[in-house]
Structure formats: structure tokens, C-alpha cells
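In: here is a sequence with its predicted model. Questions after.
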Amino acid sequence: MSDIQTTTVSEDGFGSTSQVGEFDMAIDPLDETGPNPNAALVATYASCFLPALRVAGQQMGHDDLGTIQIDADADLDEDDDLTGIRFTIHVEADLAEDEIDEFVERGEDICHVHSALREGLHAEITVNAGAF
């Protein structure tokens, strides 16, 4: 038995609904009934990276990072294939300059989506410490 099972159904048109555990998620390449697959991937990547940063912070002795926000931007080529993803990360806690690189590296090691994507598509990351 696999660790993750999903079911994706499209009754007509291009949109589909995926059942992921007990959750339904609408995805539509035309952005009519839900986000398109590329947008869903970028959001999923950021949604995985954010808690990875919290764990990284805890490992570094920052038990309360406060609010963390990831603004993600992505680029598409003429075939609508993702060619780049950039994260701008805003952290309420005031991290020292020398801590930021370690913070990001640990987040990259912890985030499962980061590990799953091909190397050329990993996010370029900017951290704005003391942002809130």
C-alpha cells in the first residue's frame, strides 16, 4: 500500500476535483473552478516550506518566530511550463544576518516538496526579517 493516495475526477471540461484524504481540492487549468495546476504547485510548495522554516527556527533556538508570510512568484514559458519560482519570506522575528542563510538551508532540507522538485526549479529565496 502506498503512503499517499489521491483520486482525481473530471466529469466534463478541463477542471477536476481531487480527493486528498478527507479533503476535496478543485484544480482547473483554465482558472475557472479552481487554481490552475502550476498555481496549486507553487502554493503547495510555499505551504510546505513555511512549516519547515518554523522547524528550522526551533532547531536554531527560535521557538517563536511570530508571523511568517511567503510571497511566491513563478514564471512560465510559452508552453505554460514552470521555469522559475521565487519566494520572498517575511518573518516577524528579528533574525541576525548570519542566521538567515542557515535558516533557509535548514528549511530546504526539511521541506518535502523542495526535495521532490527537480534541482533547477527550486525557489530562489529572499527573507525579510523583522517584517511585522
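Out: The structure has been received and is ready for your questions. Numbering: from 1, shown residues only.
In: from now on I want contacts and neighbour counts done on CA atoms only, so please keep to that.
Out: Noted.
In: need the strands for the protein, in chain order.
Out: 6-9, 16-20, 23-27, 68-76, 82-91, 124-129 (DSSP state E).
In: so which of those is nearest V104?
Out: Among those, strand 124-129 comes nearest to V104, with 7.8 Å by CA to CA.
In: on that earlier part again, any idea which of the strands of the chain gets closest to A116?
Out: strand 82-91 (14.2 Å).
In: hmm, back to that, make CSV from the strands of the chain and add distance to A52 to it.
Out: Output for those, formatted as CSV (distance: least, CA to CA, whole Å):
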stretch, distance to A52
strand 6-9, 23
strand 16-20, 21
strand 23-27, 22
strand 68-76, 11
strand 82-91, 12
strand 124-129, 14
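In: redo the ones you listed as TSV? Include distance to P51 and mean neighbour count.
Out: Formatted as TSV, those follow (distance: least, CA to CA, whole Å; neighbours: other CA atoms under 10 Å):
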stretch	distance to P51	mean neighbour count
strand 6-9	22	12
strand 16-20	19	16
strand 23-27	20	16
strand 68-76	9	16
strand 82-91	12	18
strand 124-129	15	16
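In: let's bring in a second model and compare:
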Amino acid sequence: MKIAIGSDHGGFLLKELIKEYLENKGFAVKDYGTDSEASCDYPEFAQSVGEAVAAGEYDKGIVICGTGIGISIAANKIPGIRCALVGDSFSAKATRQHNDTNVLALGARVIGSGLALEIVDIWLGTEFEGGRHAGRVEKIGNIEKKYCK
């Protein structure tokens, strides 16, 4: 599986930890930045990761900022992206099973590194259930098509 990852300065250290963790597990990871804790703007990294996932260059994406809120909002502006801000294990599983999310957002200043790695493992290891959820995801796509012309 190929993973695109990106963060702003607030998520830089957690991004580096997750990137190394995933590479050690055999995932192909592309880092879209940032490359330091110097102040920068999260929308740039959300856009880079989101575009790479939406284009099919990467299977999934992970975006990280201080709270995860801003970067998730930005990622969700890209047609084809279903990004969920996750801060617990249950939601990590549910967002894949029910929403078929393709980008995970994390808040580095909100959760610890141990929980973040657990969330990443659960999120990457959970399949979309389809069934009744497929129709709901399709409806989300229809809303997107209506407003993203």
C-alpha cells in the first residue's frame, strides 16, 4: 500500500514518527512536507496529499496539524477526498467501515504518539463494509458533484 503523508509545523514531529513507523512496516510512504518545525500553512500540505490520493497516485493519505481540524477541512475541499479527523480507536475503525475514508487527519497537540500509531494501524487495517454504507458514500459523492462543478 502506498501512503501520502503531510503536516504543518504543529504536526511535523508526529509526521516524522508515523512516517518511520510505516516505512518500518513495509509501506511505501511519500512525504509531502513540511520538513521542519518552522511556521508554515497547513492548507498547502492538505492539498498536496489530497491531490495525490484523489489522482490515484497513493492509496491513502495522512495529514497532521496541531489540532487536525484545519488540515482536515482543507483536505475535504478536494473532490474525491473523504478525510476524517480521528482521535480514538473506535472512530478510526468506523470511519473506514462506514465512510470509506481515504485520508486520515490527526491532531498532534491533542493525542499522544502511542494513540496516534494505534489509530493509524486500525485505520489502515480496516476495510470498507459496503452494503448500506455504499449508498451513503455515494450520496456524499453526489453532494460533491453538485457543488464542485
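Out: On my side now, so go ahead. Small disclaimer: the values here were computed from a predicted structure and weren't measured.
In: just give the TM-score of the two.
Out: After superposition, the two chains reach a TM-score (TM-score structural alignment, normalised by the length of structure 1) of 0.26; 66 aligned residues with a CA RMSD of 5.2 Å.
In: which of the strands of structure 1 sits closest to D98 of structure 1?
Out: Nearest of the strands of structure 1 (CA to CA): strand 124-129, 11.7 Å.
In: relative to strand 68-76, how tilted is that closest one?
Out: Per axes from the mean of the first three to the mean of the last three CA atoms, to 10 degrees, the angle that strand 124-129 of structure 1 makes with strand 68-76 is 160 degrees.
In: who does strand 124-129 of structure 1 touch, helix- and strand-wise?
Out: Using 3 or more CA pairs under 8 Å, 6 or more residues apart in numbering; DSSP states H and E, the elements in contact with strand 124-129 of structure 1 are strand 82-91.
In: can you get me a residue count around Q47 of structure 2?
Out: 20 (other CA atoms under 10 Å).
In: what helices or strands is the helix or strand it falls within leaning on?
Out: Using DSSP states H and E, Q47 of structure 2 falls within helix 42-54. Contact partners of helix 42-54 of structure 2 among helices and strands, from 3+ CA pairs under 8 Å, 6+ apart: strand 2-7, strand 60-65, helix 69-75.
In: and the closest residue to N38 of structure 1 other than its chain neighbours, what does it touch?
Out: Distances taken as CA to CA, 6 or more residues apart in numbering place L82 nearest to N38 of structure 1, at 7.0 Å, with adjacent residues excluded. Contact analysis of L82 of structure 1 by CA atoms under 8 Å, 6 or more residues apart in numbering lists 38, 74-76, 121.
In: any buried residues in the helix or strand containing R136 of structure 2, and which?
Out: R136 of structure 2 is located in helix 132-147, with elements delineated by DSSP H and E. The neighbour-count check on helix 132-147 of structure 2 (16 or more other CA atoms under 10 Å) flags 134, 137, 144 as buried.
In: just list the residues touching A105 of structure 2, thanks.
Out: Here A105 of structure 2 is in contact with 62-64, 68-69, 71-72, 83-86 (criterion: CA under 8 Å, 6+ apart).
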